[in-house]
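Student: here is my input, please return the structure:
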Amino acid sequence: MEALSPSARRVQDLLDAAGLGHRVVEHAGSTRTSEDAAAAVGCAVAQIAKSLIFRAKESGRPVLVIASGANRVDEKAVGRLIGEKIERADPDFVRESTGYAIGGVSPIGHAVPPLVLIDADLMALDSLWAAAGTPNAVFRLTPADLVALTGGRVEAIRKG
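Tutor: Predicted coordinates:
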């Protein structure tokens, strides 16, 4: 087995510490988009748990929304759920608050602990795939594992 890149290794170390047996897999091609990731691992786009970082407007806190790859996020609903409006985070904010680059943001191991909301649609699936620190690394987990690992609140955040 090839050595993992530093960001993917950081995620693997966190997964090892959780003791649930998850394995980070790095692919030769990109898993940056939900479609790319689904094609790389052979699953439905809906099974990709994409980690989206927003910035809470008043407090400046990072907000992690983990959404199904098939869904768009209702940003107004997220704002209502956390009690303040949110805005899209720029790449510098994403890197500083998570420690990851856009396209590789893992749902775990953030530099600044975020507020976490999880798309309720993910809970109906048997297994999920999430980014593991780089734009070509992912790991498989269950919806229950996702909640346990992130401490996130499951909410209806799908647009439409």
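Student: C-alpha only now, for contacts and for neighbours.
Tutor: OK.
Student: next, residue 38: secondary structure please.
Tutor: helix (DSSP: H, G, I helix; E, B strand; the rest coil).
Student: what sits against it?
Tutor: Residues counted as contacts of residue 38 (CA atoms under 8 Å, 6 or more residues apart in numbering) are 31, 44, 45, 47, 48.
Student: again with residue 63
Tutor: 53, 54, 55, 56, 114, 115, 116, 117.
Student: surely residue 54 meets residue 66?
Tutor: No: using CA atoms under 8 Å, residue 54 is not in contact with residue 66, being 11.0 Å away.
Student: more crowded one of these two?
Tutor: Between residue 54 and residue 66, counted using other CA atoms under 10 Å, the more crowded position is residue 66 (27 against 24).
Student: any idea which element that one lies in?
Tutor: Residue 66 belongs to strand 62-68 when assigned by DSSP states H and E.
Student: now swap in residue 129 and tell me
Tutor: Assigned by DSSP H and E, residue 129 falls within strand 128-131.
Student: another sequence for comparison is provided below:
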Amino acid sequence: MVNLTHPAVDRVREALQLHGLDPEIRWFDDAATTAVAAAAALGIPVGAIANSLVFTFTAPGQEPQPLLVLTSGAHRVDQAWLGTRLGGLVGRASKELVKEATGQVIGGVAPLGHPLPLRTVVDEALAEFPVVWAAAGHAHTVFPTSYRELLRITGGEPGAVSAPTPGV
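Tutor: Here you go, the predicted structure:
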């Protein structure tokens, strides 16, 4: 195993430690920017990958705010449905907004270690797996956790965010 360092990964490690956790952060030789790639590298089902996706959420009469959605790698977020569920509109975030809100780049966004707390929704489908894997701030990194830990360390709202992706 390669033991590397990166400022975003260091921030994730520090955030995990603040929550009393010290999981092994695994470094891949190649970037794992998709749930399929990460699952293949780990030899696990794609559904056990916790994708950290940043969207915008716009409540009526308000400015858009970043929204972090942690979804199972086997699902896609239904933006219209989720927006209705949350009482507003959910839209795609630009790569600039993702970087600004998380301090991390698309493909390596972790569920924590961001400059400021983000409103977070956690896909209840992740509860099906005793261990789930999330990016650790860089496209070459992941760490093991659980659905319950994701809820605790992010202050996330549990619930459905998507429907199963056909063929996965």
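Student: so after superposing, what's the score?
Tutor: For these two chains in superposition, a TM-score of 0.93 is obtained (TM-score structural alignment, normalised by the length of structure 1); 160 aligned residues with a CA RMSD of 1.4 Å.
Student: with structure 1 overlaid, report how far the longest helix anywhere in structure 2 is off on average.
Tutor: Across structure 2, the longest stretch assigned as helix under DSSP state H is helix 7-18. Compared with structure 1 after fitting, helix 7-18 of structure 2 deviates on average by 1.4 Å (mean CA distance after the TM-score superposition for structure 1).
Student: that older thread, in structure 2, what residues pair with the strand holding residue 66 of structure 1?
Tutor: With TM-score structural alignment applied, strand 62-68 of structure 1 matches the range 66-72 in structure 2.
Student: how about the most centrally placed residue in structure 2: what's its closest non-neighbour residue?
Tutor: Structure 2 has residue 52 as the residue nearest its centroid, 1.8 Å off, counting by CA atoms, centre = their mean. For residue 52 of structure 2, ignoring the flanking residues on the chain, the nearest one in space by CA to CA, 6 or more residues apart in numbering is residue 70 at 4.7 Å.
Student: what helix or strand does the residue nearest to the centre of structure 2 sit in?
Tutor: Using DSSP H and E, residue 52 of structure 2 sits in strand 49-58.
Student: centre of the chain to that strand, how far?
Tutor: 7 Å (CA atoms, centre = their mean, to the nearest Å).
Student: name the residues of it that are buried.
Tutor: 49, 50, 51, 52, 53, 54, 55, 56, 57, 58 (16 or more other CA atoms under 10 Å).
Student: in CSV, list those along with distance to residue 26 of structure 2.
Tutor: Below are the buried residues of strand 49-58 of structure 2 laid out as CSV (distance: CA to CA, whole Å):
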residue, distance to residue 26 of structure 2
49, 14
50, 15
51, 16
52, 17
53, 20
54, 23
55, 26
56, 29
57, 32
58, 35
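Student: return the member of the residues you listed nearest to residue 111 of structure 2.
Tutor: Distance to residue 111 of structure 2, by CA to CA, is smallest for residue 52 among these, at 5.9 Å.
Student: determine the three-state secondary structure at the closest residue to residue 8 of structure 1 other than its chain neighbours.
Tutor: Sequence neighbours aside, residue 133 is the residue nearest to residue 8 of structure 1 in space, at 4.9 Å (criterion: CA to CA, 6+ apart). Three-state call for residue 133 of structure 1 (three-state DSSP): coil.
Student: please name the residues that touch the counterpart of residue 133 of structure 1 in structure 2.
Tutor: With TM-score structural alignment as the criterion, the equivalent of residue 133 of structure 1 in structure 2 is residue 137. Counting by CA under 8 Å, 6+ apart, residue 137 of structure 2 makes contact with 8, 9, 11, 12, 104, 105, 108, 109, 110, 113.
Student: swap in 6 Å and give it another go.
Tutor: Each residue near residue 137 of structure 2 by CA atoms under 6 Å, 6 or more residues apart in numbering is listed here: 8, 9, 104, 108, 109, 110.
Student: same thing with residue 110 of structure 2?
Tutor: Residue 110 of structure 2 makes contact with 135, 136, 137, according to CA under 6 Å, 6+ apart.
Student: mind putting those residues into JSON lines with distance to residue 85 of structure 2?
Tutor: JSON lines is the format used below for the contacts of residue 110 of structure 2 (distance: CA to CA, whole Å):
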{"residue": "135", "distance to residue 85 of structure 2": "26"}
{"residue": "136", "distance to residue 85 of structure 2": "28"}
{"residue": "137", "distance to residue 85 of structure 2": "28"}
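Student: any idea which of those is closest to residue 94 of structure 2?
Tutor: When those are compared for distance to residue 94 of structure 2 (CA to CA), residue 137 comes out closest, at 17.5 Å.
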